[in-house]
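> Provide a 3D model corresponding to the input given below.
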Amino acid sequence: MGRPSKLSDKQWSEITARLVAGEKAADLAREYGVSKTSISTRVSKRAETIHSVANQVVTAERSLAMLPVSEQLIAVNLASKLRAISDNLASAAQYGAQTAHRLSALANSEVAKVDDANPLARESVEAMKGVAVLTKLANDSASIALNLLNANKDTIKELNSEEPRSSVGANVSPEQLKEAVQSVQAKF
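Predicted structure coming up:
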């Protein structure tokens, strides 16, 4: 790993916020006493991500605003339910992964009961049956977590392979982004 930064995490956050707000990387580099390359390496990609997310927020807010009020309420309630489902699935995946880990450890301890010299002895066969059952249960328990990881990986691939699309929120000015971020922050 490289040498530690001379700036604190708070200072890097300030640089990120100011870069997103439209200040120039060269000016910030001079002010903070770091190279423009350091800012580009550490912050520019984050700033692009922030701009992208902000554009998505603006697009979503505009789309929501175009709906009649009754449908806006339905959309907001649906979004809330989708967030809850996502949170619950993530929790289920975590518990499933923990259960799979514990069952795998139990299966591993059962393997020690198998007599390597005589694996077909009754005690060894019984131990192997236990290993097989525990391993199957561990794999089944891990399925939710693995499916969630695969879905996440597939989504990331799709997002990274998509061409930028023009949309209602594309090419939003830094001032519009700032207003959108402030409106979102005000809601929380």
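
> from now on I want contacts and neighbour counts done on CA atoms only, so please keep to that.
Will do.

> what about the helices in this protein?
Along the chain, counting by DSSP state H, helices occupy 9-20, 25-32, 36-39, 45-65, 69-111, 122-161, 174-187.

> quick check: the gap between A145 and H101.
12 Å (CA to CA, to the nearest Å).

> which of these two has more neighbours?
A145 (22 against 16; other CA atoms under 10 Å).

> give the contact list for the more buried one.
Each residue near A145 by CA atoms under 8 Å, 6 or more residues apart in numbering is listed here: A90, A92, A93, Q94, G96, A97.

> kindly recompute the last result at 6 Å.
Contact analysis of A145 by CA atoms under 6 Å, 6 or more residues apart in numbering lists A93.

> can you tell me the centre-most residue of this structure?
In the chain, the C-alpha closest to the average C-alpha coordinate belongs to N152, at a distance of 8.0 Å (CA atoms, centre = their mean).

> one more sequence to fold, the one below, so I can look at both together:
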Amino acid sequence: MGRKSSLTEKQWSEIERRLLAGEKGRALAREFDISEAAIRKRCGAQTKQVKDVANQLVAAETAFRALPISAQIQARTLADELKEISMHLAGAARYGAATAHRLSGIAHAKVNEIDDAKPMDDASRVALSDIGALTRLANGAAEIGLDLIKATKDIKPEDDKPTPVQIVIGVKDAARHDDTSSRTEHPPGELPQPAA
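All right, here's what the predicted structure looks like:
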């Protein structure tokens, strides 16, 4: 665990405010008697994010003011509707997550109805069918929330693709005790042949 900061939250807020105002981290580090690395670690990512959002806001406001009044009204109305939709989807995700949790709990309780000695008798089959249906409903209820979580993670579609790997099987001489023993590599999909 790292050493606790000697600065108060108020001092950190002051450092962050001054960084955003354009002061240099090196000068602030000297003034507050901390390392510049500590300032970068604590404030770097957030300061960059605040500056990026501020630039986006300036660009959006500039573009907004360039529109005719009627288009400004339409843009504002559309933005308000999009915010409202976003809030409704967040609410739906919250309810969906709660529903998924409840249905999963009911499915879990139904597991006790399965006879371990006779899992395919009529009563167990009914319980298995109920568990399957409840689980599918729970998964469906969770979809909106899962989609919102994915959307907030800055995942690019190509990031979801599996990374291809090559499996290399090596043969090591057991009589040698160093790591420089000979290894035989085989192309993917081809297994080594046992020694005769």
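
> let me see the TM-score of these two.
Comparing the two superposed chains by TM-score structural alignment, normalised by the length of the first structure, the resulting TM-score equals 0.78, with 157 aligned residues with a CA RMSD of 1.7 Å.

> between the helices of the first structure, which gets nearest to G2 of the first structure?
When the helices of the first structure are compared by CA to CA, helix 36-39 sits nearest G2 of the first structure, at 11.9 Å.

> so how far is that closest one off the chain centroid?
Computed by CA atoms, centre = their mean, to the nearest Å, the chain-centroid distance of helix 36-39 of the first structure equals 26 Å.

> tell me the buried residues in that helix?
For helix 36-39 of the first structure, the neighbour count (16 or more other CA atoms under 10 Å) marks K36, I39 as buried.

> that helix vs the second structure, mean deviation?
The superposed helix 36-39 of the first structure is, by mean CA distance after the TM-score superposition for the first structure, a mean 0.6 Å from where its aligned residues fall in the second structure.

> what packs against that helix?
For helix 36-39 of the first structure, there is no helix or strand it packs on, judged by 3 or more CA pairs under 6 Å, 6 or more residues apart in numbering; DSSP states H and E.

> rerun at 10 Å
helix 9-20, helix 25-32 (3 or more CA pairs under 10 Å, 6 or more residues apart in numbering; DSSP states H and E).

> packing partners for the shortest one?
Judged by 3+ CA pairs under 10 Å, 6+ apart, the packing partners of helix 25-32 of the first structure are helix 9-20, helix 36-39.

> now render those as a markdown table, adding distance to G130 of the first structure.
Below are these laid out as a markdown table (distance: least, CA to CA, whole Å):
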| stretch | distance to G130 of the first structure |
| --- | --- |
| helix 9-20 | 50 |
| helix 36-39 | 56 |
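
> for N139 of the first structure, find the nearest of the ones you listed.
helix 9-20 (40.0 Å).

> ok, and the closest non-adjacent residue to S40 of the first structure?
Nearest residue to S40 of the first structure, sequence neighbours excluded (CA to CA, 6 or more residues apart in numbering): A25, at 7.5 Å.

> ok, back up a step: counterpart of the residue nearest to the centre of the first structure over in the second structure?
Aligning on TM-score structural alignment places N152 of the first structure opposite T152 in the second structure.

> and for V125 of the first structure?
In the second structure, the residue paired with V125 of the first structure is R125, using TM-score structural alignment.

> ok, back up a step: what's the spacing between the match of N152 of the first structure and I144 of the second structure?
T152 of the second structure sits 13 Å away from I144 of the second structure, going by CA to CA.

> next one: E84 of the second structure
Applying CA to CA, the value for E84 of the second structure to I144 of the second structure is 16 Å.

> could you do A29 of the second structure as well?
The spacing between A29 of the second structure and I144 of the second structure, counted by CA to CA, is 45 Å.

> those two: which is more packed in?
Shown here are A29 of the second structure and I144; by other CA under 10 Å, I144 has more neighbours (20 against 17).
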